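**Student:** Quick check, what structure comes out for this input:
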Amino acid sequence: MLSLRPSPELTPDEIERGLSNIIFDGLTTHAFATLTSGIFLIAFALELGASNVVIGLLAAIPPLAELVQIPAVSLIEKVRNRRLVTVITSLASRGLWIFVALIPFLLSPQAGIVCLVLLLIVYSCISSVKHCGWKSWMRDLIPEQILGMYFSRRMALSFAAAIVLSLGAGYFLDHWQNGGGGTAVTGYAVIFLVGSLIGLAGTYFLVRTPEPMMIIRHDVPLRRRLTAWYEDINFRNLIIFLALWSFAVNLAAPFLTVYLLKRLSLDITTIIVLSIVSQLTSILSLPLWGTIADRFSNKSVLKVAGPLFVLCFLALTFTNFPEPHFLTMPLLVIIHIIMGLSTAGVTLAAGNIGLKLAPKGSATSYLAGISIFTALAAGIAPIIGGFFVDHLAECELAWNLSWKSPGFAIIIPTFHLQHWDFFFVLAFVLGLYSVHRLIYVKEEGEIDEPIFIDSLIAYGKDMRNFSTAGGIRNIMRFPVNGMDIQSDNYALRCRPDLKLQKNRDGPVP
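**Tutor:** This is a model prediction of the structure:
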């Protein structure tokens, strides 16, 4: 384990190697998450006979387990080796999915559901410790000037890998069931096994990533440091926004796959294709969001991407109006395109704004504060949804326009809510309010809204010049060779567009 010790000071070459390895870590981590969560996990649970309450519980366990970050902060500061903690917890948590894959072969469906819940609890608690160390590690490793662009490239490559894996998994499931290979539930088990092996292999890149020495304030007790963010009014407002946003999204998002499978009667292959459409849009939009976040602010990105995302929840209510109709599939495609566009912006900006506003030396405790409250909100929301969704199955709220004349009558449905629609509407309202709370968050570099919108439109025009292959080639490149990380010109050499602006208009603000 001597090779996993942190370094007092990192050279530019070490940072370059670390940034490259974190890119590959992102690929394997996202591949693991794609094959062991989301559509495949929910479909697996439904095949075992899980109820809506169980689906809500499965969605609530991972965020609630983030509360383990409270004692994890003490562990990490005692060990003072975030890389060691991250590697060990990664191996343990990802290896657990081998046991999940064995459920259909060893247990009955009812016992399998109980075992799945228990294993997910253990996995999520171990992963929470990993997240606590990894976030603090990245905060000190990645230069702040390129934070937005770097993570946008990492996410874009990860989404691209997820698309390939999703298509491959969908094809495998069709062949497995139609070709006589076995039942659907055993097909999902094979997918979980492959995901676990990919995740285990990905820890190699974490081992090769250097870690800078932690800066710990010994004069302040841990309890005091865990609550230090509360005295920071700006960071406190950020936590309020993120908690409200997390509650709104997780009230409806965990049931989206159930809605598509049960309410709209779509098959798993169609849902995977819709997911791929969303991820492709995310890949194409990530360079846009990353550039805007670095040039303007993460807050500016959230102001645009946030409302777009929750608008998709409202649009879902029109896909069954009151039953699936000929416009249902076109609407779903449009919704998933907008959802992919906005998800990229929200995910990138929400993660980066926390990293940016957390002060160095206290990043672990500040980021743990974010995790605690967003975890509570994200955990409570799907539990509420799971308990109430069945009670709303027989409820309807309709508003129709009717016309009657001699020999002619027509009724036009203009507003119709039923079952999951109530959660989609409530998530939309709460999401809009959470975005409103952003006005109380101050971020260095934020600009006036009109200036940002004009620039966003200008960047949008440049999207016409993007090509899939060229975009991915640019994402793969990360110029760090021969640079002084502490110099003022570092960000300009990583971002040629800023250098051109500096030469043309003077110093970059």
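**Student:** When you work out contacts or count neighbours from here on, use the C-alpha atoms and nothing else.
**Tutor:** Noted.
**Student:** Next one: P221 from A363, what distance?
**Tutor:** Per CA to CA, to the nearest Å, P221 is found 15 Å from A363.
**Student:** Those two - which one has more neighbours?
**Tutor:** Set P221 next to A363 and count neighbours by other CA atoms under 10 Å: A363 wins out with 23 against 9.
**Student:** And the helices in the stretch 301-450 of the chain?
**Tutor:** Along the stretch 301-450 of the chain, the segments classed as helices by DSSP state H, counting those that start in this stretch run 328-357, 363-388, 421-436, 449-462.
**Student:** go on, the stretch 151-300 of the chain?
**Tutor:** Listed in chain order, the helices found in the stretch 151-300 of the chain under DSSP H, counting those that start in this stretch are 184-207, 222-226, 233-252, 256-258, 268-295, 298-316.
**Student:** now the angle between helix 298-316 and the third one, please.
**Tutor:** For helix 233-252 against helix 298-316, the angle between stretch directions is 20 degrees (axes from the mean of the first three to the mean of the last three CA atoms, to 10 degrees).
**Student:** I'd like to know which elements helix 233-252 is packed against.
**Tutor:** With contacts taken as 3 or more CA pairs under 8 Å, 6 or more residues apart in numbering; DSSP states H and E, helix 233-252 sits against helix 328-357, helix 363-388, helix 421-436.
**Student:** So which of these is the most surrounded?
**Tutor:** Sort those by mean neighbour count, taking mean count of other CA atoms under 10 Å, and helix 363-388 sits at the top with a mean of 23.
**Student:** Now find how far off-centre that helix is within its chain.
**Tutor:** With CA atoms, centre = their mean, to the nearest Å as the basis, helix 363-388 stands 14 Å off its chain's centre.
**Student:** From A169, how far out is F44?
**Tutor:** Where A169 is concerned, F44 sits at a distance of 13 Å (CA to CA).
**Student:** list the contacts for the residue nearest to the spatial centre of the chain?
**Tutor:** What sits nearest the mean C-alpha location of the chain, by CA atoms, centre = their mean, is T347, with 5.3 Å. By CA atoms under 8 Å, 6 or more residues apart in numbering, the contact list for T347 is empty.
**Student:** Same list (the helices and strands packed on helix 233-252) but as CSV, adding distance to G148.
**Tutor:** Shown next, in CSV, are these (distance: least, CA to CA, whole Å):
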stretch, distance to G148
helix 328-357, 7
helix 363-388, 17
helix 421-436, 20
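**Student:** With respect to I88, which of those helices lies nearest?
**Tutor:** Nearest of the helices and strands packed on helix 233-252 to I88, taken as CA to CA: helix 363-388 at 18.4 Å.
**Student:** tilt between that closest one and helix 233-252?
**Tutor:** Inter-element angle recorded for helix 363-388 and helix 233-252: 30 degrees (by the same axes, to 10 degrees).
**Student:** For helix 363-388, name the packing helices and strands.
**Tutor:** Applying 3+ CA pairs under 8 Å, 6+ apart, one finds that helix 363-388 makes contact with helix 52-65, helix 69-79, helix 109-141, helix 222-226, helix 233-252, helix 328-357.
**Student:** this one as well, want them side by side:
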Amino acid sequence: MNEPTTKLPSGIAHAYWFQAFNAISWQTCTGSPLILFARALGASATALGVLVGLAPALTIMQIPASRYAADYGYKRVMLTGWSARVGVLGLLCLLPLGARVLPHDAVVTLLLAVMFSFCLLRGLATCAWMPWMTSIVPERVRGLYLSRDRTFINLASVIALFASGGLMTEHASMTGFALVFFLGFAGGAVSLAFLRRIPEPLSTTPRAAPAETADWRKILRDGPFLRLLAFSAVVQLSLSAHATFVLVFLREEVGFGDGTILWIGAGANLFGMLGLHMLGRHADRIGSRPYLGLVLAWWAVAIPAWFLIAIGAFESAGKIAIGLMIMGGYVGGCYELALTRLLMNTVASRPGPARYFALYAVVVSIIIATVPVAWGIGLDALRNFHAQAFGFQWNRYAILFAAESLSLFGIFLVLLRVRESRGESPAYMVQQIFVGMPSRGISYLMQMFR
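**Tutor:** As a prediction, the model looks like this:
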């Protein structure tokens, strides 16, 4: 009787492969290559902020779509939206070639239009993914499922970024971008084949429909859910601009080339896989909060280090930046797995989980959409800012990293309020962060090099 609740469902491997090929599409067409392409066209920091903000902003479409997702069918919603989304990527492949004959400002405008359409379709479809996976994956193995899921994603991202770096190094700038975007288009097309083979949701009867009309007022009074939502919101308010403008900082201030930046990103994803391997079943046994505490401890080191690089406190800025990027990939993998697992377990037993997931995604995504735009406007305004203070030269990126560093205290306060129904005590959390996990990491690395 208990066996189904402790094993992953048959056919779940198709979900892993879908995520892998979708990650190739996402990394090449919406990740670092897209930012570098826009910058190569001369896009301003404000335009970059808008470009980065489109995907999270249009996640708001999950709210109206979630009302009909169960009736229409989670699988059908994903297939329809993802098929149209892949078609739009075909247009993206043409833009680098169009940049040879059109003014770059016009290409930036077309880029924003194409990505708006892409992100709109994505926003409508993604309301179905998390309820679908929560339905078919039992609670006791969700950490295991997520670790494998993220491992496939990270491995595919490594391959995509290494390939993109090679294409950008071997080909002229715009030709290289066209080939990178075509790689993303091909990955998206292949992902559809695996999406069709993922098992159907367990709750497919008409009786599931009333759950999808759960009262919004009840959701807004759900204490554990709201505390988790508050934590995610504060994290994104503090740090959602970081990844975008670190890329620009590496390119313009540290002096890294586009191909080098993509290769560093690949290395970061490779280390992210190490973090996912370490979590695995440990997250199901220990809980998510210990890993969120570990992530916050790393941010307390890494973000001030970026500030010190920006003011010129280190002579070997390039080497330190590479180390921060690589370790950031490891910690980022831990953060995404722990947070997603905690969200799934918090929402799974509620009526109408699609609305919980939609509300969570929309609130967090609106913040992700607006913060980079606001910082982009601010960094454009501070373009010529230079000041001498405490013996160091301050620039606009120093202001960004200083503000992020100060915001970490707010993240700590909201993390203290997050609760987990199945987790260890705070004392055990501290022991795992500073003793247990480092020892397991050393043991794993020793086994790799035997």
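**Student:** re the thing from before, among the helices and strands packed on helix 363-388 of structure 1, which is nearest H175 of structure 1?
**Tutor:** helix 109-141 (22.9 Å).
**Student:** residues in structure 2 aligned with the closest one?
**Tutor:** The aligned range for helix 109-141 of structure 1 in structure 2 is 104-136, by TM-score structural alignment.
**Student:** Would you mark the buried spots in the matching stretch?
**Tutor:** If you call a residue buried by 16 or more other CA atoms under 10 Å, then stretch 104-136 of structure 2 has these buried ones: 104, 107-108, 110-112, 114-136.
**Student:** hang on, the earlier thing: with distance to G386 of structure 1 added, can I get the helices and strands packed on helix 363-388 of structure 1 in JSON lines?
**Tutor:** Output for those, formatted as JSON lines (distance: least, CA to CA, whole Å):
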{"stretch": "helix 52-65", "distance to G386 of structure 1": "4"}
{"stretch": "helix 69-79", "distance to G386 of structure 1": "25"}
{"stretch": "helix 109-141", "distance to G386 of structure 1": "15"}
{"stretch": "helix 222-226", "distance to G386 of structure 1": "32"}
{"stretch": "helix 233-252", "distance to G386 of structure 1": "9"}
{"stretch": "helix 328-357", "distance to G386 of structure 1": "23"}
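**Student:** Contacts only, for the aligned residue in structure 1 for I261 of structure 2.
**Tutor:** Mapped onto structure 1 by TM-score structural alignment, I261 of structure 2 lines up with I271. Counting by CA under 8 Å, 6+ apart, I271 of structure 1 touches 257, 260.
**Student:** repeat that with 10 Å
**Tutor:** With contact set as CA atoms under 10 Å, 6 or more residues apart in numbering, I271 of structure 1 has these partners: 39, 170, 257, 260-261, 277, 332.
**Student:** Over to L426 of structure 1?
**Tutor:** Going by CA under 10 Å, 6+ apart, the list of residues near L426 of structure 1 reads 248-249, 251-252, 310, 313-314.
**Student:** Give me the distance between the closest residue to D140 of structure 1 other than its chain neighbours and I15 of structure 1.
**Tutor:** Distances taken as CA to CA, 6 or more residues apart in numbering place P212 nearest to D140 of structure 1, at 6.7 Å, with adjacent residues excluded. Distance of P212 of structure 1 to I15 of structure 1, computed by CA to CA: 10 Å.
**Student:** what touches both of those two?
**Tutor:** By CA under 10 Å, 6+ apart, the residues touching both P212 of structure 1 and I15 are L141.
**Student:** any idea what I384 of structure 1 aligns with in structure 2?
**Tutor:** I384 of structure 1 maps onto A374 in structure 2, with residues paired by TM-score structural alignment.
**Student:** Same question for A50 of structure 1.
**Tutor:** Taking TM-score structural alignment, A50 of structure 1 has A43 as its aligned residue in structure 2.
**Student:** burial count for I219 of structure 2?
**Tutor:** Residues lying near I219 of structure 2 (other CA under 10 Å) number 18.
**Student:** which ones are touching it?
**Tutor:** 225-226, 350-353, 355-356, 359.
**Student:** Distance to V50 of structure 2 added to these, as TSV?
**Tutor:** Shown next, in TSV, are the contacts of I219 of structure 2 (distance: CA to CA, whole Å):
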residue	distance to V50 of structure 2
F225	29
L226	28
R350	35
P351	35
G352	32
P353	30
R355	27
Y356	26
L359	22
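**Student:** Closest one to D149 of structure 2 out of the residues you listed, please.
**Tutor:** Closest approach between those and D149 of structure 2, by CA to CA: P353, at 20.6 Å.
**Student:** list the contacts for whatever residue of structure 1 lines up with S147 of structure 2?
**Tutor:** In structure 1, S147 of structure 2 lines up with S152, judged by TM-score structural alignment. By CA under 10 Å, 6+ apart, the contact list for S152 of structure 1 reads 146, 158, 282-283, 285-291, 293, 344-345, 347-349, 475.
**Student:** got it, and L264 of structure 1?
**Tutor:** 258, 319-320, 323-325, 328-329.
**Student:** Can you find the partner of P62 of structure 1 in structure 2?
**Tutor:** Taking TM-score structural alignment, P62 of structure 1 has A55 as its aligned residue in structure 2.
**Student:** oh sorry, the question was meant for F255 of structure 1
**Tutor:** Here F255 of structure 1 is matched to F245 in structure 2, going by TM-score structural alignment.
**Student:** what does I451 of structure 1 give?
**Tutor:** Under the alignment (TM-score structural alignment), I451 of structure 1 maps onto Y428 of structure 2.
**Student:** For that match, give its distance to G11 of structure 2.
**Tutor:** Applying CA to CA to Y428 of structure 2 and G11 of structure 2 gives a distance of 36 Å.
**Student:** where exactly do the strands run in the stretch 401-509 of structure 1?
**Tutor:** For the stretch 401-509 of structure 1, the strands defined by DSSP state E, counting those that start in this stretch cover 408-418.
**Student:** Can you report how many residues lie near Y230 of structure 1?
**Tutor:** Neighbourhood size, Y230 of structure 1 [other CA under 10 Å]: 15.
**Student:** list the contacts for the closest residue to it other than its chain neighbours?
**Tutor:** Closest residue to Y230 of structure 1 apart from its sequence neighbours, by CA to CA, 6+ apart: R236 at 5.7 Å. For R236 of structure 1, the contact set (CA under 10 Å, 6+ apart) comprises 228-230, 242, 366, 369-370, 440-441.
**Student:** And A253 of structure 1, by the same measure?
**Tutor:** Contacts of A253 of structure 1 were listed using CA under 10 Å, 6+ apart, and they are 59, 259, 313, 381-382, 423-424, 427.
**Student:** same question, T257 of structure 1
**Tutor:** So T257 of structure 1 contacts 38-40, 42-43, 263, 266, 268, 271 (CA under 10 Å, 6+ apart).
**Student:** That concludes my questions; thank you for your assistance.
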